[in-house]
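*Asks:* attaching a predicted model along with its sequence, questions to come.
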Amino acid sequence: MARILAIDFGTKRTGLAVTDVLQIIASGLTTVNTNELIKFLKEYTNKEQVELFLVGEPKQMDNTASESEKYILPFINNLKKEFPSIPIQRVDERFTSKMAFQTMIDSGLKKNQRKNKALIDEISATLILQSYLYSK
């Protein structure tokens, strides 16, 4: 088996999470500046076997696409072009940022540590991946 890599795409930063090779455990990988994301993914996939990219799909409460979808779609097209052999699946990411923030509170992180937006992005990617694994 190979890893599944989840992507919480943002215009500035992108959170990444990955499974173990048995696809049992979701773990935060890192947060990358979005302008360096494809380069990072190329380096990562050269070292690790990835069988699926999960890309968060932000939706409004009425199930329509979020405003940020207009930035995600060009990224997905680029991802398909750069990694034609790795399939891409979308996962509803509603509330992941709020859940990530609550996770930080529940973990006992101090207020100034909870302001770390990169950590929120990484935890959000982990939540996206975890929800996918639960649904399998």
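*Replies:* Perfect, thanks for sending it.

*Asks:* rest of the way, CA atoms for contacts and neighbours
*Replies:* Will do.

*Asks:* what's in contact with the lengthiest helix in the chain?
*Replies:* Counting by DSSP state H, the longest helix found in the chain is helix 117-135. Under the contact criterion CA atoms under 8 Å, 6 or more residues apart in numbering, helix 117-135 has outside partners 4-8, 13-19, 23-31, 54, 56, 91-93, 96-97, 99-101, 114.

*Asks:* then this one, side by side with the first:
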Amino acid sequence: MARILAIDYGLKRTGIAITDEMQLIASGLTTIPSETVLAFLKDYFSKEKVEKVIIGEPKQMDGTPSESAIIIDKFILLFQKEFPQMLLDRVDERFTSKMAFQTMLDSGLKKNQRKNKALIDEIAATIMLQDYLQYKR
């Protein structure tokens, strides 16, 4: 089996998570500057077998698209142009950043470590991917 990769795309930073080859467990991979995402993915896809990419779909509480949806939609167009054969799925990403911060609190990270927004993005991508795996089962 191939892996599933999740992208928590943001204006400045992008969190990336990946499954194991059996698609059982999601793990944080990295957080990178958003302008480098396509180059990072091109390199990663050349080294690892990935069958699908999950990209967060930001929504308001009422289910309508949030302000950042336009930015993510533009990224998706670039992604599909660069990787036309890659399967792509969208998932609701509401509350993933808040859940990521709570995870940091629960794990006992010190205050200065919890300010690491890159870590929050990576954890948010991991939560999004793990939720996807559970839904898929």
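*Replies:* The structure has been received and is ready for your questions. Not measured: the values here are computed from a predicted model.

*Asks:* the contacts of helix 117-135 of structure 1, buried ones only, as a PyMOL selection?
*Replies:* Restricted to buried positions by 16 or more other CA atoms under 10 Å, the PyMOL selection for the contacts of helix 117-135 of structure 1 reads:
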select buried, resi 4+5+6+7+8+13+14+15+16+17+18+19+26+27+28+29+30+31+54+56+91+93+96+97+100+101+114
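
*Asks:* related to what we said a few turns ago, the longest helix of structure 1: how far from the chain's middle?
*Replies:* Here the centre of helix 117-135 of structure 1 is set off from its chain's centre by 6 Å, with CA atoms, centre = their mean, to the nearest Å.

*Asks:* repeat that for stretch 112-120 of structure 2.
*Replies:* 16 Å.

*Asks:* pull out the buried positions in that stretch.
*Replies:* Here stretch 112-120 of structure 2 shows 114, 118-120 as buried, counting by 16+ other CA under 10 Å.

*Asks:* surely Glu67 of structure 1 is in a strand?
*Replies:* No: going by DSSP: H, G, I helix; E, B strand; the rest coil, the assignment for Glu67 of structure 1 is coil, not a strand.

*Asks:* what's the neighbour count on it?
*Replies:* Glu67 of structure 1 has 11 neighbours, counted by other CA atoms under 10 Å.

*Asks:* how close does it get to Lys59 of structure 1?
*Replies:* 8 Å (CA to CA, to the nearest Å).

*Asks:* likewise Ala17 of structure 1?
*Replies:* 20 Å.

*Asks:* for Ile4 of structure 1, same thing?
*Replies:* 22 Å.

*Asks:* Pro5 of structure 1 falls within a helix, correct?
*Replies:* Rather than Pro, residue 5 of structure 1 is Leu. No: in this structure, Leu5 of structure 1 is strand, not part of a helix, as judged by three-state DSSP.

*Asks:* that one reaches Gln49, doesn't it?
*Replies:* No: here Leu5 of structure 1 lies out of contact with Gln49, judged by CA atoms under 8 Å, at a distance of 9.9 Å.
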